[in-house]
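Asker: sequence? don't have it. structure:
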């Protein structure tokens, strides 16, 4: 592309007038700006997180004593069903694939917006409608068959609540498919001229892998739920053995999506951790290609491990063996990421600010979740602990300890970019300490509960389990308390936080090369990279440069995964001394 073409592209308006947000009311409109949509996703996701968290607290208060003395067993079933559904489909998935991806990807690759802005807005509002619809089921009797909704239980429970549950998940799933399509096309087709795949930030690699799972696995869940709705409402027998159906077929279809869904939830935050650690350790990322390609490997292998959830469902021996081996193999690309992050930390100049604290907390608890994941991949052990609290502990160490801590790391890291203000570091550290201690106090005892034989999804249990359950309930209350400094921090910082400047972390990826918060069109022209995204400590390439479009030379490709584009600067163009920040963070 010639310089004239670059100039023409830069001056071409990407959207009609009125695009973007100039006042707070714009965030409640059908807005096609990817940044507005990202914030809409994030706020909506946190709203559902608070709802799901309230339900989780009710569960833990009920389980503080062996008797059913806080809520009835029927309401307990409804509460844990809605808790799981909300946390997965309306909190973690939209926060990663909706909020973070929408806001960051165009900025990271130098684009003005997503590939399909209107489709992007449609995807958000579909997700919001699906969530509100799910909450309305509380008024007619919510679903009570668990977030897996296995038949025949799901076909004999509350028909109205189950039907609303199915419809809401179908709407949210369609939103996920549309969002995944948009993200994939944006990454593959809209990178700044000259940026190859091997020069993208690792967050983009993670989202590319996530997109593949969204597009391949979500339609299978949609098909399963449509067939289930026919059994529920029309009296068909797709999953009813009395009419020739097979309920195990539903399990296969459900888990073909729902195990890859674990990676849909965790891969975006793998990418966020890969962005946070090198910035706050002031070191180039260790093993760029290994981390990038391991995301693709996780995406591929994630489609081959679904039946390890069904080792107790009468699966034949050869199938058990295949899925046991596949489930253990998928730990390899995950381990590659862990060791690469640790190698990046090793010898780095660590700044123990809130993003780094949450990133290191993420690594520590996710390793525990990964180890227990390998344990339950073994058929004999899985049969022993299946449907016990060991599985509850494993799931939460992966999804809360992994996804949510990763989300908080990314939230604090990009908060200055999104708002233009710095957060309060004291409150951020308080939030981390309370969350980390409360989380481990809640879920670590559940490993022991599971090994001792306490079943999950029950409101009444043997009194011998009470002490550990009381400990878990105390931890849950501590986790609830951790939200208080977080909320105070967000609102105080928005109102009175210190001005952040464009690049307070002295980071090298492109999103930090524009204003904070970014302009409506993101960049004033076509950005040209002067360094790689992780070239920390590389001498005169320590800082990214935003090369002006008046430069008559086209971008020239530099070799190496940690070298992005370099354009020779025009000697007649003066460099702003304020762009040369000191290398020593102290």
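Answerer: That came through, no problem. On a predicted model such as this, the values are computed, not experimentally measured, just so you know. Numbering: from 1, shown residues only.
Asker: could you use CA atoms for every contact and neighbour count after this?
Answerer: OK.
Asker: my guess is residue 294 is in a helix, correct?
Answerer: Yes: applying DSSP: H, G, I helix; E, B strand; the rest coil, one finds residue 294 inside a helix.
Asker: in which helix or strand would I find the closest residue in space to it that isn't next to it in sequence?
Answerer: Using C-alpha to C-alpha, 6 or more residues apart in numbering and skipping the chain neighbours, the partner closest in space to residue 294 is residue 333 (4.8 Å). Secondary structure assigned from DSSP states H and E places residue 333 in helix 331-345.
Asker: below is an additional structure, to be compared with the one above:
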């Protein structure tokens, strides 16, 4: 069956009810008040994408500076042989924290900051579709980073490398809390990444300006969309791996204990299932920013738009097929080595297509050598060199020789610094006028570029040579007279020159806020919508949302650039309901299909994130009573977050064109809330698949331990499967009732029956696992982990169904407001599917061998 089509001419509900109150007073003043940022301390409750995006960028840059100082300490230690500047343990902590901060607390959050800030501006929206989710993600990231950095205060900084390999990071070899700070802090910070993925997917697909089809999107939106899907699939393996390792350290569950069927290589597989796609997760948004800026300074559209999009999508797929690129020296079978080597080489093809598109764009006209353009050229030079050494490392024989040497360190930094840091500085110089309304100095910018470019190449090119001369990575000192002395000294000098370039940028940034010239409207002559208004644009982005007919609207639609931008004709100029609103679009065509009513500022994201931070930090300190309080605070915050009158079920004329009527927050599978729910389900399936991968891996490499594991109770496993089928049917019924706008009583019955079924299913899964001792083998521990994960999803479904039922009982839901049940239906079907798969797995595990 298909969704019921929306009738464009229904009779609207009365306009004088509690949900739709027309404002009084001066129209423009009222409109500005609707979108105003809360003053004073209340700014912490702001959910504006501009505010949240700036927070991500500022916090990420601060972490970048901290990591940079740690890198300089590493280089000071290695400047001369047999140096005693740092002892071995401190050195291990310093390089571990340097890598951890750069990879987890700087690179990904910075790209999230750019995405959160730029997406609404570039696609013609007034804000992100889930503003509160963005604010919640930022606070999770901030608290997670604080937990990681606080390890220095407690003299418990992690020292096992930014990849935290086991068994080194197990409690047997790393006592105390150092590894726990890493595992718990990074897991909390990663919540921000997966929430950002949902936010980006839903915003790009569901809130574009009228007429902006997928083929008319700015190229950066394609890069961010593919990156968001990669985050949704790639980050869950690390989250699962971190939880399993912390459970082993905290509870003694033997996931990686070789004596009872565990395997240390399981951690490497889970880590690199995240770690290698992360390289492209970092690179792709940076390349997207280059693809956005490059045409501006050339004065021509991007060459090969379609080829670039195809290359990005291809890279997104290929990046998940080469995680063992980092495991060539671990004893993998020869066939596996060949396949992963081929995949590692193949990924160079879509990368090369993008680079050729950039070079071809440069050939269209003579570029203006502005400061952002210099950083773009630096990116092209450095990243291509890093790609060449990447192809070298894809060859297994060479990789075995260069593995864990400084050649790999050099390659990593050429790819990541060249592929992200240089585009990031180009983007900062390019979009800083949006943040401050002023232009940074051209002269100081060129000094910053040449210092950074020269210092980087001096520092890291020499590391190729030290690596080829046999210098291993992660050593605190080295003997004199073996050919590494001068090369290390040059690398250290280059690192300080690079740091001097960063210092010039910081000086220029603070100086330009007082002395920089005013930027004005579209100071670079750009073609994308974020420059439609002057750089001190109002918080609502667009007074009226224009119709888009081109990929370069500011170049091809003169009506947008002539006259006062506040007078541009477009959608939602009227705001009779006195609410924050933007246009909701069809995910493919960009045609308007609904009005998205956006939430107002609230403290609930901060409260929810704070509760989670207390939960994680108290677990780290073994204060479990405080962990319970933190969980309750988080639950209360999330409940207050969503306990508001629903805005669906309203229809009105919004003046896009004569006679057009659109629903508010449409009850449809194309709505932003449903797309966001599907994105969340994708993340949950990736988490579940990571646990299944762990079980299948141990079953394959440790078959004797798998056979020796106690069997689940088959009777209860069979009952679980049956109840999962019933749960799927009830979830489907709840969703269909919502789509067809069925009676509220029918939805209430579906909610109650679903809650009862979930209770029974959870109990049967528990009884099926009861005969299995989770401490007996690693295979048994993974079985319990899968059951615990499904149990957590069942608990969410139970809470959600009771929540919806309670709202119906107290009259907080009006006729036609079926979105909560539609979303619950999709979530329930996904949970039922995972529960059925788990029950089948228990049936197979419990059958006679």
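Answerer: Done, it's in. Given the structure is predicted, the values throughout are model-derived calculations rather than measurements.
Asker: what TM-score do we get after superposing?
Answerer: Their TM-score after superposition, calculated using TM-score structural alignment, normalised by the length of the first structure, is reported as 0.89; 549 aligned residues with a C-alpha RMSD of 2.8 Å.
Asker: rewinding a little: buried stuff in the helix holding residue 333 of the first structure?
Answerer: For helix 331-345 of the first structure, the neighbour count (16 or more other C-alpha atoms under 10 Å) marks 331, 333, 334, 336, 337, 338, 340, 341, 342, 344, 345 as buried.
Asker: who's in contact with it?
Answerer: Helix 331-345 of the first structure is contacted from outside by 274, 277-278, 281, 283-287, 290-291, 294-295, 297-298, 363, 367, 370, 374, using C-alpha atoms under 8 Å, 6 or more residues apart in numbering.
Asker: swap in stretch 632-643 of the second structure?
Answerer: 604, 605, 607, 608, 609, 610, 611, 612.
Asker: any idea how far residue 370 of the first structure is from the residue nearest to residue 294 of the first structure?
Answerer: 12 Å (C-alpha to C-alpha, to the nearest Å).
Asker: please say which position in the second structure residue 446 of the first structure maps to.
Answerer: Aligned against the second structure by TM-score structural alignment, residue 446 of the first structure finds its counterpart in residue 463.
Asker: quick check: that match touching residue 407?
Answerer: Yes: with contacts counted by C-alpha atoms under 8 Å, residue 463 of the second structure reaches residue 407, the gap being 6.0 Å.
Asker: quick one: contacts for residue 368 of the first structure?
Answerer: residue 397.
Asker: what do we get in the second structure for it?
Answerer: Per TM-score structural alignment, residue 368 of the first structure is aligned with residue 385.
Asker: so where does its match fall, helix or strand?
Answerer: Per DSSP H and E: helix 371-394 holds residue 385 of the second structure.
Asker: I'd guessed residue 509 of the second structure sits against residue 440; true?
Answerer: Yes: here residue 509 of the second structure reaches residue 440: they are 6.7 Å apart, a contact under C-alpha under 8 Å.
Asker: neighbour count winner among these two?
Answerer: More crowded of residue 509 of the second structure and residue 440, by other C-alpha atoms under 10 Å: residue 440, with 27 against 22.
Asker: after alignment, which residue of the second structure pairs with the residue nearest to residue 294 of the first structure?
Answerer: Checking TM-score structural alignment: residue 333 of the first structure goes with residue 350.
Asker: how close does its match get to residue 330 of the second structure?
Answerer: 28 Å.
Asker: cool, and residue 145 of the second structure?
Answerer: Taking C-alpha to C-alpha, one finds residue 145 of the second structure at 31 Å from residue 330 of the second structure.
Asker: how near is the match of residue 446 of the first structure to residue 472 of the second structure?
Answerer: Residue 463 of the second structure is 10 Å from residue 472 of the second structure, by C-alpha to C-alpha.
Asker: ok, which stretches of the stretch 351-500 of the second structure are helices?
Answerer: 371-394, 396-402, 406-416, 422-436, 442-468, 485-515 (DSSP state H, counting those that start in this stretch).
Asker: could those helices go into JSON lines alongside distance to residue 657 of the second structure?
Answerer: Formatted as JSON lines, these follow (distance: least, C-alpha to C-alpha, whole Å):
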{"stretch": "helix 371-394", "distance to residue 657 of the second structure": "40"}
{"stretch": "helix 396-402", "distance to residue 657 of the second structure": "62"}
{"stretch": "helix 406-416", "distance to residue 657 of the second structure": "48"}
{"stretch": "helix 422-436", "distance to residue 657 of the second structure": "31"}
{"stretch": "helix 442-468", "distance to residue 657 of the second structure": "45"}
{"stretch": "helix 485-515", "distance to residue 657 of the second structure": "42"}
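Asker: closest to residue 583 of the second structure out of the ones you listed?
Answerer: helix 422-436 (23.0 Å; C-alpha to C-alpha).
Asker: next, the angle helix 485-515 makes with the closest one.
Answerer: Helix 422-436 of the second structure runs at 20 degrees relative to helix 485-515, counting by axes from the mean of the first three to the mean of the last three C-alpha atoms, to 10 degrees.
Asker: tell me which other helices or strands helix 422-436 of the second structure touches.
Answerer: helix 264-298, helix 371-394 (3 or more C-alpha pairs under 8 Å, 6 or more residues apart in numbering; DSSP states H and E).
Asker: in the first structure, what stretch matches the first one?
Answerer: Following TM-score structural alignment, the partner segment of helix 264-298 of the second structure in the first structure covers residues 247-281.
Asker: and the match of residue 368 of the first structure, how far from residue 410 of the second structure?
Answerer: For residue 385 of the second structure, the distance to residue 410 of the second structure - C-alpha to C-alpha - is 10 Å.
Asker: likewise for residue 449 of the second structure?
Answerer: Applying C-alpha to C-alpha to residue 449 of the second structure and residue 410 of the second structure gives a distance of 20 Å.
Asker: on that earlier part again, and the helices and strands packed on helix 422-436 of the second structure, which is most packed in?
Answerer: Across those, averaging neighbours per residue (mean count of other C-alpha atoms under 10 Å) puts helix 264-298 on top, at a mean of 23.
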